[in-house]
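# structure for the following, please:
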Amino acid sequence: MNRSKGRKATLAAAAAAALALAAGACSDNGGGGGGGDDDKITVGIKFDQPGIGLKTPDGTYTGFDVDVATYIAKELGHDPSDIVWKEAKSADRETLLQRGDVDFIAASYSINDERAKKVDFAGPYLLAHQDVLVRADDDSITKPADLNNKKLCSVTGSTSAQNVKTKLAPDAQLQEYGGYSECLTGLENKAVDALTTDDSILAGYAAQDEFKGKFKLGGFKMSNENYGIGVQKGSELKAEINTALEKMVEDGSWDTYVKKNFGPANYQNEPAPEIGVIVK
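Down below sits the predicted model:
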């Protein structure tokens, strides 16, 4: 080899080593959904559920899940300003966790066996019940069986509508929309006859000023929905979040959040559930 070739080889090797070091530095981002910033924590919530998780027009976030998530983040060492809120639609929640796009999810996330195969759950932190919302002037739906041959709306990825069709009203006509707000518009415009999901979510919608007097809850307790905090499978966060939830109940914060977010709708909530106990 002549000197020119040797010099080129040395320079190429040095460049490759530099690139390798740079790549290693870039990849060492701390893991999780925080994007490498140890001060940040990324939390998945709903953006379109009043009383649960709502992104307001001015860009702030409100709701029971927002308050719970903020409390958990504080117990994990993060100020509210450290939280990066990310929309977690029903159909996307497992994927967001599996990809590490979020650190945890608090998004009216009912614990069930199928989901537990893919992600882990801390909690539960709220026991809700499946119900229906109908138009205030509609007296044709007084029991679950009345949903037969009715257009029943829920969102893609939610188990609510399928529960009704499988167990209570096999002839219900399922209409799956992208979000609950779309179902609500369909209900108001008579494109659908009923919207089904958890009573806590429905109460939040019914309590909005623009909808007061237009809708009513059916009052059906068609299932038990144990809300959990979703984390990656095998994540150590599960135990830390459970500790935070226990503290939240003990210090009275849980009751404060329930009254703040559901009180205006006269929502008859269940007592705080015992952490780790799933009500079937």
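# C-alpha only now, for contacts and for neighbours.
Fine.
# mind listing the strands for the stretch 151-280 of the chain?
Secondary structure of the stretch 151-280 of the chain, counting by DSSP state E, counting those that start in this stretch: strands at 151-155, 173-177, 194-198, 215-217, 224-232.
# and the residue nearest the centre of the protein?
Among the residues of the chain, the one closest to the centroid is Ala107, at 1.4 Å (C-alpha atoms, centre = their mean).
# what's the neighbour count on the nearest residue to that one once chain neighbours are set aside?
Here the nearest residue to Ala107 in space, its sequence neighbours aside, is Ile45; by C-alpha to C-alpha, 6 or more residues apart in numbering that works out to 4.5 Å. Around Ile45 sit 30 other residues, with neighbours defined as other C-alpha atoms under 10 Å.
# sequence B follows; please return its structure for comparison with A:
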Amino acid sequence: MNGSSRLFTGGNASTKRFWRALLAALCAVACVFSLSACGSDKEDGKIRIGIKFDQPGLGFKKSGTYVGFDVDVAKYIAKQLGYSEDQIIWKEAPSKQREAMLQNGDVDIILATYSITPERQKVITFAGPYFVAGQDLMVRAGDTSIQGPQDLNGKRLCSVTGSTSAVTVKQRFASEVQLMEQPGYAECATALFSGIVDAVTTDDIILAGLASSARGRLSVVGKPFTQEYYGVGIKKGDTALARKVNSAIKEMIADGSWKRALQENTKGAHFKPDMKYNPPKPEEGE
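Next up, the predicted model:
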């Protein structure tokens, strides 16, 4: 037995407790730098996918399960990559954390109404797009006073704080509308129900999900005035994975699964995607 070994076995009880505490601290530090050495969130044979947990019709956590168009597309991609549904680890991907989650290796891919932008492409790689959304308006069912952005003068709108939709309203309609910003679209829908605002604005497919969950009490106007290309977020530079994801999206469109998933998740909202841009051509990141 060498001298260093005697340090751990010899001495009184307090000395032994000191060395045990030191070992625990050293292991904790090592875990920070090498998660694989002390156990990590990544499991062999699993794929970790980031989605939204709070967007009806897109990514929504419901009684321990996950439903929505983004979820269905993610499941299809995972299957094409060789993973069954029980091999998927779902991770919540809030908008502000998406880039960091990919850069830190917390997830393998992200499908979370993730618009492809030049700024984001500087730090991550996108595959797709798998859907092209457009900013639109949602009103109370039966309200015909707003039939498009041309009818916004003097109206009260709601959108989410920090969203691209809120920025667009400020840039294009600041002199015409009163904008209320809320932390989430559920709060905006509540404000619309109660008459505090006249319309909610964000991407049309997000509005369609909200309208669908409202069971006929809300409706989407159907006059989009921007284009948002939803991509699959991937760690920067992984072009091999981007090609595989794009191939899966193309197959999903070709066999009709894409159309069925879109219809199922927007049922009752009278939603029709802009056919000028949909289905899209997934060619990003290759």
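# hmm, Ser163 and Asp203 of structure 2 touching each other?
No - contact between Asp203 of structure 2 and Ser163 fails when scored by C-alpha atoms under 8 Å: they sit 10.3 Å apart.
# neighbour count for those two, which is higher?
When Asp203 of structure 2 is set against Ser163 and neighbours are counted by other C-alpha under 10 Å, the residue ahead is Asp203, at 22 against 14.
# so how far is Gly142 of structure 2 from the more buried one?
As judged by C-alpha to C-alpha, to the nearest Å, Asp203 of structure 2 and Gly142 of structure 2 stand 21 Å apart.
# over to Gly128 of structure 2?
For Gly128 of structure 2 relative to Gly142 of structure 2 (C-alpha to C-alpha), the value is 36 Å.
# again with Leu262 of structure 2
24 Å.
# look at the two and report which has more neighbours.
In terms of neighbours (other C-alpha under 10 Å), Leu262 is the more surrounded of Leu262 of structure 2 and Gly142; the figures are 22 against 10.
# structure 1: which residue goes with that one?
Here Leu262 of structure 2 is matched to Val258 in structure 1, going by TM-score structural alignment.
# same check on Leu210 of structure 2?
For Leu210 of structure 2, the equivalent position in structure 1 is taken to be Tyr205, counting by TM-score structural alignment.
# what number of residues lie near that match?
Counted with other C-alpha under 10 Å, residues neighbouring Tyr205 of structure 1 total 24.
# that one is in contact with Lys216, isn't it?
No - using C-alpha under 8 Å, Tyr205 of structure 1 makes no contact with Lys216, being 10.0 Å away.
# about what we covered before: for Pro271 of structure 1, see how far away the closest residue to the match of Leu210 of structure 2 other than its chain neighbours is.
By the measure of C-alpha to C-alpha, 6+ apart, the closest residue to Tyr205 of structure 1 outside its immediate chain neighbours is Pro50, 5.8 Å from it. The span separating Pro50 of structure 1 from Pro271 of structure 1 equals 21 Å under the rule C-alpha to C-alpha.
# and the residue of structure 2 sitting at the aligned position of the residue nearest to the centre of structure 1, how close does it get to Tyr230 of structure 2?
The equivalent of Ala107 of structure 1 in structure 2 is Ala112 (alignment by TM-score structural alignment). Distance from Ala112 of structure 2 to Tyr230 of structure 2, counting by C-alpha to C-alpha: 8 Å.
# for the stretch 51-200 of structure 2, which segments count as strands?
Counting by DSSP E, counting those that start in this stretch, the stretch 51-200 of structure 2 has these strands, from start to end: 54-55, 59-62, 65-67, 88-92, 109-110, 124-133, 135-140, 156-160, 178-182, 199-203.
# which part of structure 1 matches the fourth one?
This means strand 88-92 of structure 2. Residue correspondence for strand 88-92 of structure 2 in structure 1, counting by TM-score structural alignment: residues 83-87.
# so how far is that stretch off the chain centroid?
If you compare the mean C-alpha spot of stretch 83-87 of structure 1 with that of the full chain, they lie 11 Å apart, counting by C-alpha atoms, centre = their mean, to the nearest Å.
# for stretch 162-173 of structure 2, same thing?
Distance of stretch 162-173 of structure 2 from its chain centroid, counting by C-alpha atoms, centre = their mean, is 20 Å.
# buried residues in that stretch?
Residues of stretch 162-173 of structure 2 classed as buried by neighbour count (16 or more other C-alpha atoms under 10 Å): Thr164, Ser165, Ala166, Thr168, Val169, Phe173.
# and for stretch 218-229 of structure 1?
Applying a neighbour-count criterion of 16+ other C-alpha under 10 Å, the buried positions in stretch 218-229 of structure 1 are Gly218, Met222, Ser223, Asn224, Glu225, Asn226, Tyr227, Gly228, Ile229.
# repeat for stretch 116-123 of structure 1
Counting neighbours by 16+ other C-alpha under 10 Å, stretch 116-123 of structure 1 gives Val119, Asp120, Phe121, Ala122, Gly123 as buried.
# residues touching the fourth one, list them.
Residues near Ala122 of structure 1 by C-alpha atoms under 8 Å, 6 or more residues apart in numbering: Gly228, Ile229, Gly230, Val231, Lys238, Ala239, Ile241, Asn242, Ile275, Gly276.
# the last one touches Tyr125, doesn't it?
No - between Gly276 of structure 1 and Tyr125 there is no contact under C-alpha under 8 Å: 9.2 Å.
# just to revisit the earlier point, of the contacts of Ala122 of structure 1, which is the most crowded?
Within those, Gly230 tops the neighbour count with 31 neighbours, counted by other C-alpha under 10 Å.
# that residue corresponds to which position in structure 2?
Using TM-score structural alignment, the partner of Gly230 of structure 1 in structure 2 is Gly233.
# quick check: that match vs Leu137 of structure 2, distance?
If you measure Gly233 of structure 2 against Leu137 of structure 2 using C-alpha to C-alpha, the figure is 27 Å.
# enumerate every residue touching Ile89 of structure 2.
Contacts here follow C-alpha under 8 Å, 6+ apart; on that basis Ile89 of structure 2 touches Lys46, Ile47, Arg48, Ile49.
# the first one and Lys79 of structure 2, how far apart?
By that I understand Lys46 of structure 2. With distances taken as C-alpha to C-alpha, Lys46 of structure 2 is found 12 Å from Lys79 of structure 2.
# before we move on, what about the third one?
Between Arg48 of structure 2 and Lys79 of structure 2 the distance, using C-alpha to C-alpha, works out to 13 Å.
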